[in-house]
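>>> the sequence isn't on hand, but the structure is:
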């Protein structure tokens, strides 16, 4: 086991994500150009201290119970390495509890930080990254796009979680409409039935298959391709305005879906003009404040840059 020198640091950048994308429940995810930035530095003193700037400031823990810190510690433990004292500076932009993958981003940030700090000591490959992230998050649909970028299909095979990254058609223009209210992923999942009909299952298989084609080749099919019968209607009672706005947007031809567990709305425009029209509709008809984020698809995923201690001397 090798102790890390004080002053060694890493910089990590992780994108927001939107999972499910309508019919692709627990399978499809998209990385978006909104980022949490993290700087982690090894200290002489034991323990962890976290400075949070932006989203979550004054709300999330700033000690060893912080999710990023716990993830770093877990990843070090997986590879049998002692955890050094740490100072974290987290500059967060991803909204919490809004269906944009904030918890997945925190987990990915911690794993990538550990990877950078252990560079040259332990080799952590992409399979390790996805396996550890899925173990901590519980399912891979958010952490896969956060790690690898683009559109990802995630599944669990005999060797563990796997993913396939696909490039998105350049015309696809994401819009995320974010309300002030939050939504618990656990609550959202509790509203779904344990079993669904054969007809609904077939419906979603057809739409999720079509959605892949729409996103990578034929954006004009996005409205039909984002229909869903597995989860959104069951969750609507817990986020009434989200459901009402999605119905309004879809009636005007916009491919609107619940982003992740909600309550944010993801609109997959086929061009920037269509996206702007969707944002105007939300502004005109929402009864509570909503923020419209006109984002791009992030194709890089999480990144880490390591700085050895001597470089900071």
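Thanks, I have the structure now. In this text, all values refer to a predicted model and were calculated from it rather than measured experimentally.
>>> when you work out contacts or count neighbours from here on, use the C-alpha atoms and nothing else.
OK.
>>> okay, and residue 267 sits in which element?
strand 265-269 (DSSP states H and E).
>>> which elements pack onto that strand?
For strand 265-269, the packing partners by 3 or more CA pairs under 8 Å, 6 or more residues apart in numbering; DSSP states H and E come out as strand 173-179, strand 256-258, helix 272-285.
>>> got the angle between it and helix 272-285?
150 degrees (axes from the mean of the first three to the mean of the last three CA atoms, to 10 degrees).
>>> strand 173-179 and strand 265-269, what's the angle between them?
160 degrees.
>>> against residue 53, how distant is the residue nearest to residue 111 when sequence neighbours are not counted?
Using CA to CA, 6 or more residues apart in numbering and skipping residues adjacent in sequence, the residue nearest residue 111 is residue 72, 5.8 Å away. According to CA to CA, to the nearest Å, residue 72 and residue 53 sit 19 Å apart.
>>> residue 278 now?
Relative to residue 53, and taking CA to CA, residue 278 is found at 31 Å.
>>> give me the more crowded residue out of those two.
Ranked by neighbour count (other CA atoms under 10 Å), residue 278 and residue 53 place residue 278 first, with 26 against 14.
>>> right, and the more buried one touches residue 250 too?
No. The pair residue 278 / residue 250 is not scored as a contact, 9.5 Å apart, by CA atoms under 8 Å.
>>> picking up where we left off before, save the helices and strands packed on strand 265-269 as CSV, and put in distance to residue 164 too.
Shown next, in CSV, are the helices and strands packed on strand 265-269 (distance: least, CA to CA, whole Å):
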stretch, distance to residue 164
strand 173-179, 20
strand 256-258, 22
helix 272-285, 27
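>>> A further structure is provided below for comparison with the first:
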């Protein structure tokens, strides 16, 4: 396809009897937003391995995809620098939200601010290692050194391990919003937003607030048939109130016609966030 579309993907899976491919959560959301009669029209029984990665996948989105595509759904979490985790559909259904266990030969740890290993269930910075994977950031010794802990490295993600060694991610540390001293992770809010029938895509981040330091801003790309305005904003926020804690509710919602994503689905959140911080000394 010259440009990926949800119905176009289903048509090609059926026509070419596709067995394996790679998607990102935004594509899953687009597929699930299709009318039932469109989804049921296409035969996807040829699928054996549909791998997804690159961004957090909302729990409800993934559960619905597994109910539709079954054991073909696989997920991995990894970094170019080396190492990672993976999880099958069956494992994920037993532990909703996990990104899996470390690959064979790899190791994953979660540490506190002082570099001490944390017990299961406590969130901290995620570090990984893969034997033989040695790297440095070109021309940036300071960044290389800051990413290292013993023989492990981090890309700045925050998460926790359960008692079975399965990794759960909260969010990127640099995406975390601090509202009056409370840490808020945008991924959870974004995951709920995209379940609303008006929302095609969503991004959540912190913007300046003189009293609390930051406040929560949502930017939404609406589906066809919905118009931006107070009525739509009110409907979305009212719906969110029953799904997330009060302290996580966005203070406001702005609208865009298209999210700044690369062809692989990666969201350039900075392009949305930076204009709100113009004229301020720094982004918290």
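Everything's here; your move. As the structure is a computational prediction, the values presented were derived from the model and not from experiment.
>>> need the TM-score between these chains.
The TM-score (TM-score structural alignment, normalised by the length of the second structure) is 0.28; 134 aligned residues with a CA RMSD of 6.3 Å.
>>> one step back: and the host helix or strand of the residue nearest to residue 111 of the first structure, what's buried?
Element membership for residue 72 of the first structure, per DSSP H and E: helix 67-78. For helix 67-78 of the first structure, burial by neighbour count (16 or more other CA atoms under 10 Å) applies to 67-76.
>>> now for it, which elements pack on it?
Using 3+ CA pairs under 8 Å, 6+ apart, helix 67-78 of the first structure sits against helix 102-117.
>>> for the helix or strand containing residue 144 of the first structure, packing partners?
In this structure, residue 144 of the first structure is located in helix 143-148 according to DSSP H and E. If you count contacts as 3+ CA pairs under 8 Å, 6+ apart, helix 143-148 of the first structure packs onto strand 9-19, strand 28-43, helix 102-117, helix 126-137, strand 151-157, strand 160-166.
>>> out of these, which is closest to residue 291 of the first structure?
strand 28-43 (13.6 Å; CA to CA).
>>> would you tell me what the next helix or strand after that closest one is?
Defined by DSSP H and E, the subsequent element after strand 28-43 of the first structure is strand 48-54.
>>> tell me where the stretch 1-150 of the second structure has strands.
All strands of the stretch 1-150 of the second structure, identified by DSSP state E, counting those that start in this stretch, fall at 20-23, 49-52, 73-78, 84-87, 98-102, 107-111, 124-129, 148-149.
>>> quick one: neighbours of the closest residue to residue 276 of the second structure other than its chain neighbours, just the number.
Once flanking residues are discounted, residue 276 of the second structure sits nearest to residue 207: 6.1 Å by CA to CA, 6+ apart. Residue 207 of the second structure is flanked by 22 other residues according to other CA under 10 Å.
>>> look up how far residue 236 of the second structure lies from residue 207 of the second structure.
20 Å.
>>> one more: residue 66 of the second structure?
Between residue 66 of the second structure and residue 236 of the second structure the computed distance is 26 Å (CA to CA).
>>> now do residue 184 of the second structure
Taking CA to CA as the measure, residue 184 of the second structure falls 19 Å from residue 236 of the second structure.
>>> more neighbours: which of the two?
Taking neighbours as other CA under 10 Å, residue 184 of the second structure and residue 236 compare with residue 184 leading, 22 against 17.
>>> okay, now the residue nearest to the more buried one when sequence neighbours are not counted: neighbour count?
Excluding its sequence neighbours, the residue lying closest to residue 184 of the second structure (CA to CA, 6+ apart) is residue 177, at 5.0 Å. Residues lying near residue 177 of the second structure (other CA under 10 Å) number 24.
>>> wait, residue 177 of the second structure sits on residue 206?
Yes. Between residue 177 of the second structure and residue 206 there is a contact under CA under 8 Å: 5.3 Å.
>>> residues shared between the contacts of those two?
Taking CA atoms under 8 Å, 6 or more residues apart in numbering as the contact rule, residue 177 of the second structure and residue 206 both touch 214-216.
>>> now the angle between helix 126-137 and the helix holding residue 72 of the first structure, please.
Using the same axes, to 10 degrees: helix 67-78 of the first structure against helix 126-137 is 130 degrees.
>>> so which of the strands of the stretch 1-150 of the second structure is nearest residue 9 of the second structure?
Comparing those by CA to CA, strand 20-23 comes nearest, at 10.4 Å.
>>> against which helices or strands is the closest one packed?
Using 3+ CA pairs under 8 Å, 6+ apart, strand 20-23 of the second structure is in contact with strand 49-52.
>>> packing partners for the strand it packs on?
Looks like strand 49-52 of the second structure contacts strand 20-23, strand 73-78 (3+ CA pairs under 8 Å, 6+ apart).
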